[in-house]
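Trainee: Fold the following and give me the result.
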Amino acid sequence: MTRLPRNPDEILRARGADARPAARFEPYCAEREHDGWDIPTEQSLLRTEVAEERARSIITRNRSPDVPFDRSVNPYRGCEHGCIYCFARPSHAYLGLSPGLDFETRITAKPNAPDLLAAEIGRRGYAVAPIAFGTNTDPYQPVEARLGIMRACLRVLHDWNHPVALVTRGATVLRDLDLLGAMAARGQVAVGVSITTLDADLARQMEPRAPTPATRLRMIAGLAGAGVPVRVMVAPVIPVLTEPELERIMQAARDAGATAASMIPLRLPLEVAPLFRDWLDRHHPGKATHVMARVQAMRGGRDNDPRFGNRMRGEGPEADLLHQRFRLARKRLGLERVLAPLDCSRFARPPQAGDQLSLF
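Mentor: Presented below is the predicted three-dimensional model:
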């Protein structure tokens, strides 16, 4: 495999990507060339930068048949967790940034997201349905502990009795158990916790700034203890590397309190494929060819199959066998296919100062 060129002046600590390849929309790309001068340059540690964006709208509408929601909110662009396989990496290309290191080191926060959310669900004619969070980047990534944008959004939904579905691997979700527990008591929240492996060393390589597998099991236990329905998401399942753990992950999550499970085979859209290949070459060179051969066996001979209906499940005997294993384990462990529908019937504008109190 051909390694992606990295910047030798940068010191990388706990990063998934190793390089900053140009995004697909950029008309030019820069390459380092030796100028004949052997003058040493000072290296510097690459740190995370957080910029603010004043968003003009916050609810994104979705018509994909592959996901069970039609609207979502993402308080952040980019994700410091740095998961090398993250399907959201290509979205940084729309900002003129690299889906490589830029995706995990140049984060954009939307501090006005809670106000926009309240305004948009408060519009006349708004039809309530569950809003999904964590569909692109993690709303509980490290910066959320300091900025609290996700908590403020959750407070809006709590006050409006609006149902919400969360997907996360960030331990800061436990900070919000007060709101999540109250919404769970009204049947208005469900949380998906992503676990890809139980091997802490492998997780550190793949997901360098995400919580450890043991911490994610504690997250499931904490959420379940507060009455929040939890779905374990074994996603992505990576052939050779994490696929042998499928049943063990589901068992550990069930024992921690999860009541439902889902699974998605590894998908490598757009710029993710070369980044993942580069990561394999750096961390698992002896398995790289085997991993990619198995991936392509489930993706019609390609690194990725973007077609609706196929992109989330794959195709062929390899994919069929994986899904059969998952279904058998789910049945044996008593894990539901989906969680109970969220309650939309209580949605209403919260009381405002000066409102006349109800007599009933």
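Trainee: rest of the way, CA atoms for contacts and neighbours
Mentor: OK.
Trainee: and Phe87, how many residues sit next to it?
Mentor: Per other Cα atoms under 10 Å, the neighbour tally for Phe87 reads 20.
Trainee: Pull out the buried positions in stretch 210-225.
Mentor: Burial within stretch 210-225, assessed by neighbour count using 16 or more other Cα atoms under 10 Å, is assigned to 210-213, 216-224.
Trainee: what's the answer for stretch 61-78, then?
Mentor: So for stretch 61-78, counting by 16+ other Cα under 10 Å, buried means 69-78.
Trainee: Same question for stretch 252-269.
Mentor: Neighbour-count burial for stretch 252-269, counted by 16+ other Cα under 10 Å, picks out 253-254, 256-269.
Trainee: Find the residue closest to Pro75 in space, skipping its chain neighbours.
Mentor: Of all residues not flanking Pro75 in the chain, Lys110 sits nearest, at 5.4 Å (Cα to Cα, 6 or more residues apart in numbering).
Trainee: Measure how buried that neighbour is and give me the count.
Mentor: 21.
Trainee: who's in contact with it?
Mentor: 52-55, 75-76, 149 (Cα atoms under 8 Å, 6 or more residues apart in numbering).
Trainee: measure it to Glu120 for me?
Mentor: Shown here: Lys110 relative to Glu120, a distance of 15 Å by Cα to Cα, to the nearest Å.
Trainee: Next: Ile107.
Mentor: Ile107 is 24 Å from Glu120, by Cα to Cα.
Trainee: Which one of those two is surrounded by more residues?
Mentor: Comparing Ile107 with Glu120 by other Cα under 10 Å, the one with more neighbours is Ile107, at 19 against 14.
Trainee: so the more buried one, which of the three states?
Mentor: Using DSSP: H, G, I helix; E, B strand; the rest coil, the structure places Ile107 in strand.
Trainee: what's the closest of the buried residues of stretch 61-78 to Ala19?
Mentor: Gly78 (15.7 Å; Cα to Cα).
Trainee: Isn't that closest one up against His92?
Mentor: Yes. With contact defined as Cα atoms under 8 Å, Gly78 and His92 form a contacting pair (6.8 Å).
Trainee: which residues do the two both contact?
Mentor: Joint contacts of Gly78 and His92 (Cα under 8 Å, 6+ apart) are Phe103.
Trainee: quick one, what contacts the residue lying closest to Glu336 once chain neighbours are set aside?
Mentor: In space, and not counting its chain neighbours, Glu336 is closest to Ala260: 4.3 Å by Cα to Cα, 6+ apart. Counting by Cα under 8 Å, 6+ apart, Ala260 touches 230-232, 335-339.
Trainee: how near is Ala260 to His158?
Mentor: 23 Å.
Trainee: For stretch 67-74, measure first residue to last.
Mentor: 16 Å.
Trainee: Then stretch 133-150?
Mentor: 9 Å.
Trainee: The buried residues of stretch 61-78 in strands, which ones?
Mentor: 71-73, 76-77 (DSSP state E).
Trainee: Buried residues, the helix ranked longest in the chain. List them.
Mentor: Longest helix of the chain, by residue count under DSSP state H: helix 317-333. Within helix 317-333, the residues that count as buried by 16+ other Cα under 10 Å are 318-319, 322-323, 326-327, 329-330, 333.
Trainee: The structure of the following sequence is requested for comparison with the preceding one:
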Amino acid sequence: MAPPKHLGRLAEERRVRRAKEEDIAARDVSTLSEMDGPPEEAAPGIDGERRRGRGALSNAAGRFEPRAREAFDDGWQSLDDLPAFRTSVTVERARTIINRNESPDVGFDRSINPYRGCEHGCVYCFARPTHAYHGLSAGLDFETQLFAKADAPELLAKELARPGYEPRTIALGINTDAYQPIEREWRLTRRILEVLSDFGHPVGIVTKSALVLRDLDILAPMAERGLVKVALSVTSLDHKLARLMEPRAATPMRRIETIRQLSAAGVPTAVLVAPVVPAVTDAEMERILDAAAAAGASEAGYVMLRVPLEIRDLFKEWLLAHFPDRYRHVLTLLKELHGGKEYDSTFGKRMTGSGPYAWTLARRFEIAVERLGLNRRHTRLTTRAFTRPPRTGQQLSLFGEDA
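Mentor: Here you go, the predicted structure:
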């Protein structure tokens, strides 16, 4: 019995698409046969020892720079004397600290990012391209040349105290992790939480760090007042894979344990399977949700891998170095998610993608969430506790309003 005509047409379209993908990837994949050492050391000009503990493999100039730069060995071993990439922090004096957005596919309209750049080094981080606005690279510069908004807590207090301010939940650490390693020294996130607690202002936190547990003395009382929820982002439960993708973030099991301790302290917790990397981490979705639910998470979400601007080349470079056998397959799935493109920024599609592969992931997520009892109730934070504490020397109003 002959197959239906439409099935034959789909098979032919799939064959043509596969042939195109093979042509596109052939040049990159062919370079593997020319490598003398491990693929990871093939990044041009950046020796493995110099970037030890970092996620990106290269450090190309920012997209706004008039000149491109590339380290080049002239045969005199001049690159051997270059120092390893070290973390540096520059103080940034911001004029405001609350960022506003009108994106319809995120659950908040305002956020705070006390730091620019992120030492966690997640190779897929969607914030990497923002370093170009500072004349820096989205690669290793993003992980090593950081900025701290030292006066963020004071700016926040001023903005919240303005008479016309209307409280709504603030998302903390969305662009870059508010609990990245430099927070141990700078403590900006802790001081921001103290301000939010004083004002009775709701806040949602997303992090990959167990350092959030340091602030349980602030978070637990805020949770009792309905002012805080915390989401832990977990990409993989595989320790080795997580270290390749997120070299300076907490290990997967520490993140699961962080969910456990936050939940035990009464802080509403969620898990984000984010990002889902096609053909690399997608098989782990159910395992991650199982582990998080067992640890006490009550809510869950997921986000597909996004590769806008410089992230596309950084991710391809990383993928070719660590998973050359999956390189073509991953890119094929990415394009299937985005209608033939490697990335589609359209609202409503950029986080989840579309097509059969996206549909399958969504159904898997829904089935697992239903089985585990996640998302049956969503914690709604309150603005009823919001108040402007009196400033030093300020006379209180007879009628309970600001003087």
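Trainee: ok, back up a step: give the equivalent position in the second structure for the residue nearest to Glu336 of the first structure.
Mentor: Using TM-score structural alignment, the partner of Ala260 of the first structure in the second structure is Glu299.
Trainee: Can you classify Pro236 of the first structure by secondary structure?
Mentor: strand.
Trainee: How about Ala270 of the second structure?
Mentor: strand.
Trainee: Aligned to it, what sits in the first structure?
Mentor: Using TM-score structural alignment, Ala270 of the second structure lines up with Arg231 in the first structure.
Trainee: Next: Pro66 of the second structure.
Mentor: Match for Pro66 of the second structure (TM-score structural alignment): Pro27.
Trainee: That match: how many residues sit nearby?
Mentor: The number of residues packed near Pro27 of the first structure is 7, by other Cα under 10 Å.
Trainee: Assign it to helix, strand or coil.
Mentor: coil.
Trainee: What residues in the first structure pair up with stretch 198-206 of the second structure?
Mentor: Under TM-score structural alignment, the match for stretch 198-206 of the second structure is residues 159-167.
Trainee: Do I have it right that Glu26 of the first structure meets Gly96?
Mentor: Yes. Shown here, Glu26 of the first structure and Gly96 form a contact pair, counting by Cα under 8 Å, at 6.9 Å.
Trainee: all helices of the stretch 151-300 of the first structure, in order?
Mentor: For the stretch 151-300 of the first structure, the helices defined by DSSP state H, counting those that start in this stretch occupy 177-185, 200-206, 213-225, 246-256, 272-283, 288-297.
Trainee: how about a markdown table for those, with distance to Ala171 of the first structure added?
Mentor: What follows is those, written out as a markdown table (distance: least, Cα to Cα, whole Å):
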| stretch | distance to Ala171 of the first structure |
| --- | --- |
| helix 177-185 | 11 |
| helix 200-206 | 15 |
| helix 213-225 | 6 |
| helix 246-256 | 15 |
| helix 272-283 | 25 |
| helix 288-297 | 30 |
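Trainee: tell me, the helix or strand hosting Arg184 of the second structure lands on which residues of the first structure?
Mentor: Counting by DSSP states H and E, the element that carries Arg184 of the second structure is helix 183-186. Mapped onto the first structure using TM-score structural alignment, helix 183-186 of the second structure covers residues 144-147.
Trainee: likewise stretch 151-161 of the second structure?
Mentor: Using TM-score structural alignment, stretch 151-161 of the second structure pairs with 112-122 in the first structure.
Trainee: Going by neighbour count, which residues in the matching stretch are buried?
Mentor: Quick answer for stretch 112-122 of the first structure (16+ other Cα under 10 Å): 112-114, 116-118, 121.
Trainee: Tell me the spacing between Gln313 of the first structure and Trp160 of the first structure.
Mentor: Just so we're on the same page, residue 313 of the first structure is Arg rather than Gln. Where Trp160 of the first structure is concerned, Arg313 of the first structure sits at a distance of 35 Å (Cα to Cα).
Trainee: quick one on the thing from earlier: narrow the contacts of Lys110 of the first structure to those that are buried.
Mentor: Among the contacts of Lys110 of the first structure, the ones that count as buried by 16+ other Cα under 10 Å are 75-76, 149.
Trainee: ok, so of those residues, who is nearest Leu45 of the first structure?
Mentor: Looking across these and measuring by Cα to Cα, the closest to Leu45 of the first structure is Tyr76, at 23.2 Å.
Trainee: corresponding residue for the closest one in the second structure?
Mentor: Aligning on TM-score structural alignment places Tyr76 of the first structure opposite Tyr115 in the second structure.
Trainee: What sits closest to its match if chain neighbours are left out?
Mentor: Excluding the flanking residues, the one nearest Tyr115 of the second structure by Cα to Cα, 6+ apart is Ala148, at 4.7 Å.
Trainee: Can you tell me how far Pro252 of the second structure is from Pro268 of the second structure?
Mentor: For Pro252 of the second structure, the distance to Pro268 of the second structure (Cα to Cα) stands at 19 Å.
Trainee: Also Glu317 of the second structure?
Mentor: Distance from Glu317 of the second structure to Pro268 of the second structure, by Cα to Cα: 38 Å.
Trainee: Of those two, which one has the most company?
Mentor: More crowded of Glu317 of the second structure and Pro268, by other Cα under 10 Å: Pro268, with 27 against 23.
Trainee: List the contacts of the more buried one.
Mentor: 223, 228-230, 262, 297-298, 379.
Trainee: returning to what we had before: export the buried residues of stretch 112-122 of the first structure as JSON lines, with columns for secondary structure.
Mentor: JSON lines is the format used below for those (three-state DSSP):
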{"residue": "Asn112", "secondary structure": "coil"}
{"residue": "Ala113", "secondary structure": "helix"}
{"residue": "Pro114", "secondary structure": "helix"}
{"residue": "Leu116", "secondary structure": "helix"}
{"residue": "Leu117", "secondary structure": "helix"}
{"residue": "Ala118", "secondary structure": "helix"}
{"residue": "Ile121", "secondary structure": "helix"}
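Trainee: Just the closest of those to Ala200 of the first structure, please.
Mentor: Among those, and counting by Cα to Cα, the member closest to Ala200 of the first structure is Ala113, at 34.1 Å.
Trainee: thought the closest one was touching Cys153?
Mentor: Yes. In this structure, Ala113 of the first structure is within contact of Cys153 by Cα under 8 Å, at 7.0 Å.
Trainee: so what sits against both of these two?
Mentor: In contact with both Ala113 of the first structure and Cys153: no residue, using Cα under 8 Å, 6+ apart.
Trainee: Show me what counts as buried in stretch 341-360 of the first structure.
Mentor: For stretch 341-360 of the first structure, by 16+ other Cα under 10 Å, it's 342-344, 347.
Trainee: Brilliant, that's me finished.
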